[in-house]
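> sequence? don't have it. structure:
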């Protein structure tokens, strides 16, 4: 009986992860095309806050994958996908286009679905996932700082150009 309950929980977690990834990466069809974008690309247009919200939601998928018992290697690869999207996504304009095309969350769902046959994660894996989270949080902070510095540089360049 308990195995049936665990299977239902796992299926509901997988359904939640699939739905969240779809919402973030492919929920909005561009009119007149077959191309789809998600809320991650839309909220990414908001400087700093968009990257923070998108990264937190993407890390939520990694947290759910951990609860489902994904292997360390899978969690690491999922974290890397989010890291790539975060770092490149912090580049103004290009990063927003990259977010729409890269679709890290859907990549992570595919990784997780291949990995769910592994045994349940152990307590020591909590620290591993925490380390991934710390790396992502550090990258997020650095990308925000870099974007801030780039904005200041652009602003000072424009100010100097106007003073000529």
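Noted; the coordinates are in hand. All figures in this text were calculated on a predicted structure; none of them were measured in a lab.

> hey, let's count contacts and neighbours off CA atoms from now on
OK.

> mind listing what the residue nearest the centre of the chain touches?
In the chain, the residue lying closest to the centroid (C-alpha atoms, centre = their mean) is residue 58, at 3.3 Å. Residues near residue 58 by C-alpha atoms under 8 Å, 6 or more residues apart in numbering: 21, 82, 105.

> tally of neighbours for the second one?
By the other C-alpha atoms under 10 Å criterion, the neighbourhood of residue 82 contains 25 residues.

> so who does the residue nearest to it when sequence neighbours are not counted touch?
For residue 82, the nearest residue in space outside its immediate sequence neighbours is residue 104; the separation is 6.0 Å by C-alpha to C-alpha, 6 or more residues apart in numbering. Contacts of residue 104 were listed using C-alpha under 8 Å, 6+ apart, and they are 25, 78, 81-82, 85.

> please, which helix or strand holds residue 153?
In the assignment (DSSP states H and E), residue 153 maps to helix 123-163.

> okay, pairing it with this:
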């Protein structure tokens, strides 16, 4: 029978805690899911995440979600993405934060403009090009054959 320590170690092995591109990709995909689509609004079937929910708190909510979005940019920087792509990602967060700070209009904008999803898309394109071993197809990692 497995001990609690064995159970913990098995769980820890599944967590993407490394610095390799695959672990970073999994972490950022999980963070984007939490920030942009953790709940589905009944009736309209529209996914909503913590970005929209925390953004309802005036000013403080937008600062907190901007900090969480900036973490995605920090991870991308650590992978070695170009400054142009990092500036695009920061621009997405800046637009989301600036317009999101406007009462009511900003909350509706947060609901429609998903800066973290846009940033994850930029990151995935870069990872697919520079680290092809991290390509994920339906939850499974696919190692591309370079000899073709």
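In hand now; what should we look at? Owing to the predicted nature of the structure, the values given are computational and were not obtained by experimental measurement.

> how alike are these chains, TM-score-wise?
Once superposed, the chains reach a TM-score of 0.72 (TM-score structural alignment, normalised by the length of the second structure), with 113 aligned residues with a C-alpha RMSD of 1.7 Å.

> picking that back up, wait, a helix at the residue nearest to the centre of the first structure?
Yes. Assessed by DSSP: H, G, I helix; E, B strand; the rest coil, residue 58 of the first structure belongs to a helix.

> that one -> the second structure?
Using TM-score structural alignment as the criterion, the counterpart of residue 58 of the first structure in the second structure is residue 69.

> how close does that match get to residue 34 of the second structure?
11 Å (C-alpha to C-alpha, to the nearest Å).

> same check, this time on residue 6 of the second structure
Look at residue 6 of the second structure and residue 34 of the second structure: by C-alpha to C-alpha, they are 28 Å apart.

> tell me which of these two has more neighbours.
Between residue 6 of the second structure and residue 34, counted using other C-alpha under 10 Å, the more crowded position is residue 34 (16 against 11).

> tell me the counterpart of the more buried one in the first structure.
Under the alignment (TM-score structural alignment), residue 34 of the second structure maps onto residue 23.

> element containing its match, please.
Element membership of residue 23 of the first structure, judged by DSSP H and E, is helix 2-25.

> ok so residue 118 of the first structure is a helix residue?
No. Counting by three-state DSSP, residue 118 of the first structure is not found in a helix; it is coil.

> looking at the contacts of residue 104 of the first structure, which is nearest residue 44 of the first structure?
Looking at the contacts of residue 104 of the first structure and their distance to residue 44 of the first structure, the nearest is residue 85, at 10.6 Å (C-alpha to C-alpha).

> wait, the closest one sits on residue 100?
No. Contact criterion C-alpha atoms under 8 Å: residue 85 of the first structure and residue 100 do not qualify, at 9.7 Å.
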